[in-house]
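[1] Output the structure for:
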Amino acid sequence: MHDDTKSIGDIAAELYHKPPERYNCAQCILKAFNQSPEKIAEFKAYGGGRAPGGLCGALFAAKSLKDPIAQQHIEDRFIKEVGSALCKEIRSKNLTPCTQCVRIAANIVKENLE
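    Got it, this is the predicted structure:
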């Protein structure tokens, strides 16, 4: 289904706002990891800074795929690479483009699966 030469992060990033689905950051993560269409639709509510606690939607979705112990590791790694876990802070300070946040979050989840 996916080109084996691309990282999961590249696959997720390519899905970001791509027609016809126009997935948000959270949905891209779930789609890249082959989650159910229902779960992907549910996460439409979590893009654009609307994830609980103001988290980056890509980070929120990445954490949803793992157990609580791994979730903290994912968040710590994300903050180390991006500079914050909060969408508003990431965007207002131009720390990292949304597409790159999607790529980073997906790659961190993949590393935690290996």
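
[2] CA atoms for contacts and neighbours, from now on please.
    Noted.

[3] Am I right that residue 50 sits in a strand?
    No: using DSSP: H, G, I helix; E, B strand; the rest coil, the secondary structure at residue 50 is coil, not a strand.

[4] Now do the contacts for the closest residue to it other than its chain neighbours.
    Sequence neighbours aside, residue 57 is the residue nearest to residue 50 in space, at 7.2 Å (criterion: Cα to Cα, 6 or more residues apart in numbering). With contact taken as Cα atoms under 8 Å, 6 or more residues apart in numbering, residue 57 is in contact with 25-26, 46-51, 87.

[5] I'd like the structure of this one too, to check against the first:
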Amino acid sequence: MSKEKALAIFTAVPRTHNCAQAVAAGFAREALVDTLHDCGGGRAPEGLCGALHAALLMAPEDRREELRKRFAAGAGSVYCRTLKQELKFPCAECVRLGAALAEEFADKPEIR
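    This is a model prediction of the structure:
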């Protein structure tokens, strides 16, 4: 359900949240929403997609690399510039994927 909420927040008019904030807000992580104010539009650390960056921050530390790989497999890249300019992968789809992965990784402990 949180992934649908994240997408609804991101696509709301007028837009009040960037991609990273929308993913965090979808999970009611309001303190994180404020922190992610400057992480949309390719401004997340390392040029990462903001939606991915938010999902990574919410994931257990030992599962972040796996989440990153899954995002890359689903979107084609982890970098905002590549996603937007080369692959033409829509930001709303990044939010949907980032939120879905955040939800999945939060709910499932790693199987060893």
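
[6] so what corresponds to the residue nearest to residue 50 of the first structure in the second structure?
    Correspondence of residue 57 of the first structure to the second structure, assessed by TM-score structural alignment: residue 50.

[7] Over to residue 45 of the first structure?
    By TM-score structural alignment, residue 45 of the first structure lines up with residue 38.

[8] Near its match, how many other residues are there?
    Close neighbours of residue 38 of the second structure, defined as other Cα atoms under 10 Å, add up to 16.

[9] any idea how far it is from residue 104 of the second structure?
    To residue 104 of the second structure, residue 38 of the second structure is 25 Å away according to Cα to Cα, to the nearest Å.

[10] Walking through the second structure, point out its helices one by one.
    For the second structure, applying DSSP state H gives helices covering 2-11, 19-26, 30-35, 50-58, 64-75, 80-81, 91-107.

[11] how many neighbours does the nearest residue to residue 84 of the first structure once chain neighbours are set aside have?
    In space, and not counting its chain neighbours, residue 84 of the first structure is closest to residue 90: 6.1 Å by Cα to Cα, 6+ apart. Neighbour count of residue 90 of the first structure, defined by other Cα under 10 Å: 21.

[12] Equivalent analysis for residue 21 of the second structure, please.
    29.

[13] cool, the one 3 residues further on as well?
    By the measure other Cα under 10 Å, the count of residues near residue 24 of the second structure is 31.

[14] ok, it - contacts?
    By Cα under 8 Å, 6+ apart, the neighbours of residue 24 of the second structure are 6, 30, 32-33, 54-55, 58.

[15] cool, and residue 48 of the second structure?
    42, 78-80.

[16] which of these sit farthest apart?
    Greatest spacing in the contacts of residue 48 of the second structure, by Cα to Cα: 42 and 78 (10.6 Å).

[17] Spit out the residues that contact these two alike.
    48-49.

[18] Comparing these two, which shows the higher neighbour count?
    Counted by other Cα under 10 Å, residue 42 of the second structure and residue 78 do not tie: residue 78 has more neighbours, with 24 against 19.
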